[in-house]
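**Student:** quick check, what structure comes out for this input:
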Amino acid sequence: MTSKPPLPVRPIPTAQPFFPWHHFTMRCGSTPRGARLARRLAGERLDTWGIPYGSDTHDVLTLIVAELSTNAVRHGRVPGRDFRLRLSAESATLRVEVTDSRGESIPALTEPSDDLDGGRGLLLVAALTDRWGCYPCVDGLGKTVWAALDVGLSQALIH
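**Tutor:** Alright, predicted model coming up:
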């Protein structure tokens, strides 16, 4: 009687998950409705990539998309121009980028006033992500605000 060889077992990484390279880009109208649409479609895309609804990673990334999209609508709006949302996942890093049409309004972390309802979005982004920043568009017309999240093994599915 011959014995069957063992089936090959795929090794599980111990430190970081591996995301095959994913990329998603869309343009949205610079309106509150466009910001909501960006958040909803980003949530669907993340779920498709294996970051399920209700997971901490999914909730953090959709919050980041919502904050950056809302900022693009409130502070980066130029009438008649859209903003662009870009999501990417590579290796163990997930990145959100929002590009608007107003390059002169550079975001900065400031202490919010107790009298105001807003002004805390970038503080949330800075607290929830590993890195964030801003750079001007190549054509000089606008800026991109980005945030990156390094995802640990316990926070994502392994593909």
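
**Student:** when you work out contacts or count neighbours from here on, use the C-alpha atoms and nothing else.
**Tutor:** Will do.

**Student:** immediately after the longest helix seen in the chain, which helix or strand?
**Tutor:** Longest helix of the chain, by residue count under DSSP state H: helix 56-75. Counting by DSSP states H and E, the next helix or strand C-terminal to helix 56-75 is strand 83-91.

**Student:** from the middle of its chain, how far away would that next one be?
**Tutor:** 6 Å (CA atoms, centre = their mean, to the nearest Å).

**Student:** same deal with stretch 116-135?
**Tutor:** On CA atoms, centre = their mean, the centre of stretch 116-135 falls 12 Å from that of its chain.

**Student:** wait, what's in contact with Ala35?
**Tutor:** Residues near Ala35 by CA atoms under 8 Å, 6 or more residues apart in numbering: Cys28, Gly29, Ala66, Ser69, Thr70, Val73.

**Student:** another one to check against the first:
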Amino acid sequence: MIVGGLVAAARFPARPDAVPRIRRGTVARLRGWHVDPAAVEIAEQVVAELASNAVKASGPGGESVAVRLTAGEGRVLVEVWDRSELTSPRVARPGEEDESGRGLWLVEALCEDWSWYRARSGGLVVCAQLVGAIVPPPRGPDETPVPLARRVAPTRPAYPEPVYPVRFSTDPEVLARVAERLRALDDWDFDGAADVPVAVERVG
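**Tutor:** The predicted structure is shown next:
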């Protein structure tokens, strides 16, 4: 899981005609972040499959689905939420004549990893992570970098020594588990719907 980075999320109606809007919004947002174009193409396919599955899982009475994009650390994370209470998603192995059932199989083939978790507010979130670095556009010949203002650390009194020793963990597996648990606390409660996922955006 990506810790920090650029994040955008939006809610869409749980209808088949929302899937093209989700695809367009995903492409627009990732391009706006200057994500590697090859990764944008893969993310477009992945979000289309996950969104299509979410709409189907929502059923005729489903109210909405939500999409969240995260970019950072050379990766792109695509998460799609629906309010269904289905059992754990599994990759199907359809036959050559089958016309459906290839969604998660395609996601698995295109991505580094995929998983799922249940949101605190209910429903299911399916997430997929793929390689996708942010590539800043090259500066033009007339563009010169603007020097940043220098900051001086304020003078503070010395902090007291902690009562207990402080230990920091840099174990990637531990950090990934912590990030996954923090994501599970999300309520996925986004108001409104938009063609471009911009309901929530943060850096850090």
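
**Student:** separation between the aligned partner of Cys28 of structure 1 in structure 2 and Val65 of structure 2?
**Tutor:** Counting by TM-score structural alignment, Cys28 of structure 1 lines up with Phe12 in structure 2. Applying CA to CA, to the nearest Å, the value for Phe12 of structure 2 to Val65 of structure 2 is 5 Å.

**Student:** check the contacts of Ala35 of structure 1 and tell me the two furthest apart.
**Tutor:** Spanning the widest gap among the contacts of Ala35 of structure 1 are Gly29 and Ala66, at 13.9 Å by CA to CA.

**Student:** what is the neighbour count of whatever residue of structure 2 lines up with Thr110 of structure 1?
**Tutor:** With the correspondence set by TM-score structural alignment, Thr110 of structure 1 lines up against Ala92 in structure 2. Burial of Ala92 of structure 2 is recorded as 12 neighbouring residues (other CA atoms under 10 Å).

**Student:** my read: Ala92 of structure 2 touches Ser100, true?
**Tutor:** No. The pair Ala92 of structure 2 and Ser100 fails to qualify as a contact (CA atoms under 8 Å) at a distance of 9.5 Å.

**Student:** ok, back up a step: tell me the SS of the match of Cys28 of structure 1?
**Tutor:** Put simply, Phe12 of structure 2 is strand when judged by DSSP: H, G, I helix; E, B strand; the rest coil.

**Student:** ok, Glu104 of structure 1 - how many residues close by?
**Tutor:** 12.

**Student:** just Leu175 of structure 2 next, same as before
**Tutor:** When neighbours are defined as other CA under 10 Å, Leu175 of structure 2 has 15 of them.

**Student:** how much space between it and Gly74 of structure 2?
**Tutor:** With the distance defined as CA to CA, Leu175 of structure 2 ends up 17 Å from Gly74 of structure 2.

**Student:** what of Leu86 of structure 2?
**Tutor:** Distance of Leu86 of structure 2 to Gly74 of structure 2, computed by CA to CA: 32 Å.

**Student:** matching residues in structure 2 for stretch 66-77 of structure 1?
**Tutor:** Per TM-score structural alignment, the counterpart of stretch 66-77 of structure 1 in structure 2 is residues 48-59.

**Student:** sorry, back to before: give me the more crowded residue out of Phe12 and Val65 of structure 2.
**Tutor:** Taking other CA under 10 Å, Phe12 of structure 2 and Val65 do not tie; Val65 has more neighbours (28 against 24).

**Student:** so what's the residue lying closest to the more buried one once chain neighbours are set aside up against?
**Tutor:** Closest residue to Val65 of structure 2 in three dimensions, ignoring its sequence neighbours and counting by CA to CA, 6 or more residues apart in numbering: Asp82, at 4.8 Å. Contacts of Asp82 of structure 2 were listed using CA under 8 Å, 6+ apart, and they are Ala54, Val55, Ala57, Ser58, Ser64, Val65, Ala66, Gly123, Leu124, Val125.

**Student:** tell me how many other residues crowd the fourth one.
**Tutor:** The local packing count at Ser58 of structure 2 equals 22, with neighbours defined by other CA under 10 Å.

**Student:** could you find the closest non-adjacent residue to it?
**Tutor:** In this structure, Ser58 of structure 2 finds its nearest non-sequential neighbour in Ser84, 5.7 Å apart by CA to CA, 6+ apart.
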